[in-house]
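**Q** coords please:
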Amino acid sequence: MQSAACFRFGLDPSGCTPKSRLISRYAAQFTDLFFTSYSFPEGKSMSMEIGDKKVDFTATGLIMQASVKEWISGYWWSRISHNGTAQDTMMRFSAEDLTHLPGGRDAHRDLLVRALQARARNEFTWFDLAAAAIEAAAVAPEDVREEALYLDVPVIGLIVAIGDQEAFTEQLWSALEAHRAYYSKNEYRTCWSDGFISIPILAACCMAIDDGMTIDIETDYLPRYLLDHPAWMFELDGTVT
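**A** The predicted structure is shown next:
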């Protein structure tokens, strides 16, 4: 669903149409369902709203595990949707609970999970964990290093800058430029829907808004409607066609 949302924002960069927001809500809700299912004991009967319908499902527990990268994506959507329940769900997991993509452990992503959770718990150690994640990204395995340096590190720096409006805006420009550089490196990448907008940067901006900051930059990489209307996910009735 994330790819569908990103593709839709490629057609509607401002996110102003109800259809764009509905697809984004589906992405946020399905991600929440995915992690809710993992976070409760196997076999527990549960229900959740998807669109305008109630969906019944059975929890799987950690027998089926998510990856660190999937957790980070899920956390971004919980912040984009300003959904406190979804954020609480993500906090039920520790880095040790999560599996890893093939190729070994991604230390910088492990540290990013720990940093985001420490920040959510108002633990000052999150700054040290964020710094450690940036250092680990510099020596990440070759197959993930470019993504780590161009997409992950700028977002970590952006979150660190929350609370300082001038520093945040400056870092936001840098993060957007890094995103553009990564996805425009070759013709193949320019077709990836994940490059049409930046989910991580959007999430960091939503975190800043939740802390009372403003986002003054206009760019097609950030759906303006979602930034200007924090309750966007709860304003739809699920019947948009």
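**Q** all contacts plus neighbour counts: C-alpha atoms, from now on.
**A** Fine.
**Q** counting residues, which helix of this protein comes out longest?
**A** Longest among the helix segments of the chain by residue count, using DSSP state H, is helix 18-39.
**Q** measure how far that one is from the centre of its chain, please.
**A** Distance of helix 18-39 from the chain centroid (CA atoms, centre = their mean, to the nearest Å) equals 12 Å.
**Q** in it, what's buried?
**A** When neighbours are counted by 16 or more other CA atoms under 10 Å, the buried residues of helix 18-39 are found to be 18-33, 35-39.
**Q** here is a second sequence; please produce its structure as well for comparison:
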Amino acid sequence: MTVVIARHGLPAGADAERYTERLGEHLAQKIDTLEVSAGLIDSTFNTGVLALQARCVIDPRSAKIETWEAAVTAMQLGSALFAVTGSSEGPVQCRIDRKERTLQAIGRSASASAGEWLTAFWLAVICREQERMTQLCEIPLERLRVPEGQYDEYIYHWVDALQTYWLRRPGLVEKLTAALQASDPAVARIAPRDLLDGVLYPPINLFYHFVTRDVQGFSPALEEALKLHKAYWTLNQERTEDIEGSIALEPLAIACLAYDGELPIEVESEYLPIHLLHRSWLGEFPT
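**A** Modelled structure (predicted):
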């Protein structure tokens, strides 16, 4: 029996449409400036993710190709962020927003961190871009570290586990167990308790059910992750109106892995836009 998790109310209507359109225009302008200077690649990536979230507010099933295109553009920007920060000299070729672009390498940057890596990786998963997933997973873990105090140690265990899974390296169970243990609120010290419980821990638990091919446990874990996502984004009025909560990015990406791996998914929700989950627009244009 399929469980339906209703998405919480988000600002919609003509105002949301206009906001999404203006945001898309602003993003296109920022992308064009990257060929002049790639120094703002991090903020452009963040704007790209925001544009995807805005699209999902007004198109919760991702039934329109514009939503798929927003996902692809955000994914391309995530890959570009790590491409231009992976070298300190020379041009870097990146396809962004339906165009091949030449960006100048800027060298290592604190903005190319483990947190941004996770977002870039999940977007590549959702867009089924296996080559980009591999490129991201080949980035040394030490390159993603930032000064102490920004992230709890769990995030590095989590990235390590994902890289190990995708590249089929040994030690996945041990690394995933370390990520689960380090994300416990009793251990983590930097991330707020509600963020850990509602957003950060559930995807790790969900991924565990996926990699162990737990047919009976995957859908209940996905249901729990979405309920916790909803609880976090409805804790107060400010969060309720924040479009960042329009989709559950990490659970969506892991559900995409499960869907492609033919693991039964018995949960439906606008937090998991159905046409992104089912890769309905895949191959519509070069990515």
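**Q** how close are the two chains, by TM-score?
**A** The pair, once superposed, lands on a TM-score of 0.89 when counted by TM-score structural alignment, normalised by the length of the first structure; 236 aligned residues with a CA RMSD of 2.1 Å.
**Q** mean distance, the helix or strand following the longest helix of the first structure to its aligned residues in the second structure?
**A** From helix 18-39 of the first structure onward toward the C-terminus, using DSSP states H and E, the following helix or strand is strand 45-50. With mean CA distance after the TM-score superposition for the first structure, strand 45-50 of the first structure departs from the second structure by a mean of 1.9 Å once superposed.
**Q** what span of the second structure is strand 45-50 of the first structure aligned with?
**A** With TM-score structural alignment applied, strand 45-50 of the first structure matches the range 91-96 in the second structure.
**Q** which other residues reach the matching stretch?
**A** By CA atoms under 8 Å, 6 or more residues apart in numbering, the residues outside stretch 91-96 of the second structure that reach it are 31, 73, 76-77, 80, 83-84, 100-105, 287.
**Q** show me what contacts the residue nearest the centre of the first structure?
**A** Compute the mean C-alpha point of the first structure, and by CA atoms, centre = their mean the closest residue is Trp76, 1.9 Å away. For Trp76 of the first structure, the contacting residues are Ile199, Pro200, Ala203, Ala204, by CA under 8 Å, 6+ apart.
**Q** contacts only, for the aligned residue in the second structure for the second one.
**A** Pro200 of the first structure maps onto Glu250 in the second structure, with residues paired by TM-score structural alignment. When contacts are counted by CA under 8 Å, 6+ apart, Glu250 of the second structure touches Thr119, Trp122, Pro203.
**Q** what's the counterpart of the second one in the first structure?
**A** Per TM-score structural alignment, the equivalent position to Trp122 of the second structure in the first structure is Trp76.
**Q** now name the helix or strand holding its match.
**A** Under the assignment given by DSSP H and E, the secondary-structure element containing Trp76 of the first structure is helix 68-80.
**Q** neighbours around Asp52 of the first structure, how many?
**A** Look at Asp52 of the first structure: counted by other CA atoms under 10 Å, it has 10 neighbours.
**Q** quick check: the gap between it and Arg25 of the first structure.
**A** Taking CA to CA, to the nearest Å as the measure, Asp52 of the first structure and Arg25 of the first structure are separated by 11 Å.
**Q** which residue ranges of the first structure form helices?
**A** Under the criterion DSSP H, the first structure carries helices at the ranges 2-11, 18-39, 68-80, 84-90, 107-120, 126-138, 142-147, 153-160, 165-183, 187-190, 199-210, 224-228.
**Q** what's the closest of the ones you listed to Asp97 of the first structure?
**A** Comparison of the helices of the first structure against Asp97 of the first structure by CA to CA identifies helix 68-80 as nearest, at 8.9 Å.
**Q** list the buried residues in that closest one.
**A** Along helix 68-80 of the first structure, these residues count as buried under the neighbour rule (16+ other CA under 10 Å): 68-80.
**Q** now do that helix and helix 18-39, the angle between them.
**A** 130 degrees (axes from the mean of the first three to the mean of the last three CA atoms, to 10 degrees).
**Q** helix 68-80 of the first structure versus helix 2-11: what angle between them?
**A** Between helix 68-80 of the first structure and helix 2-11, the angle comes out at 50 degrees (the same axes, to 10 degrees).
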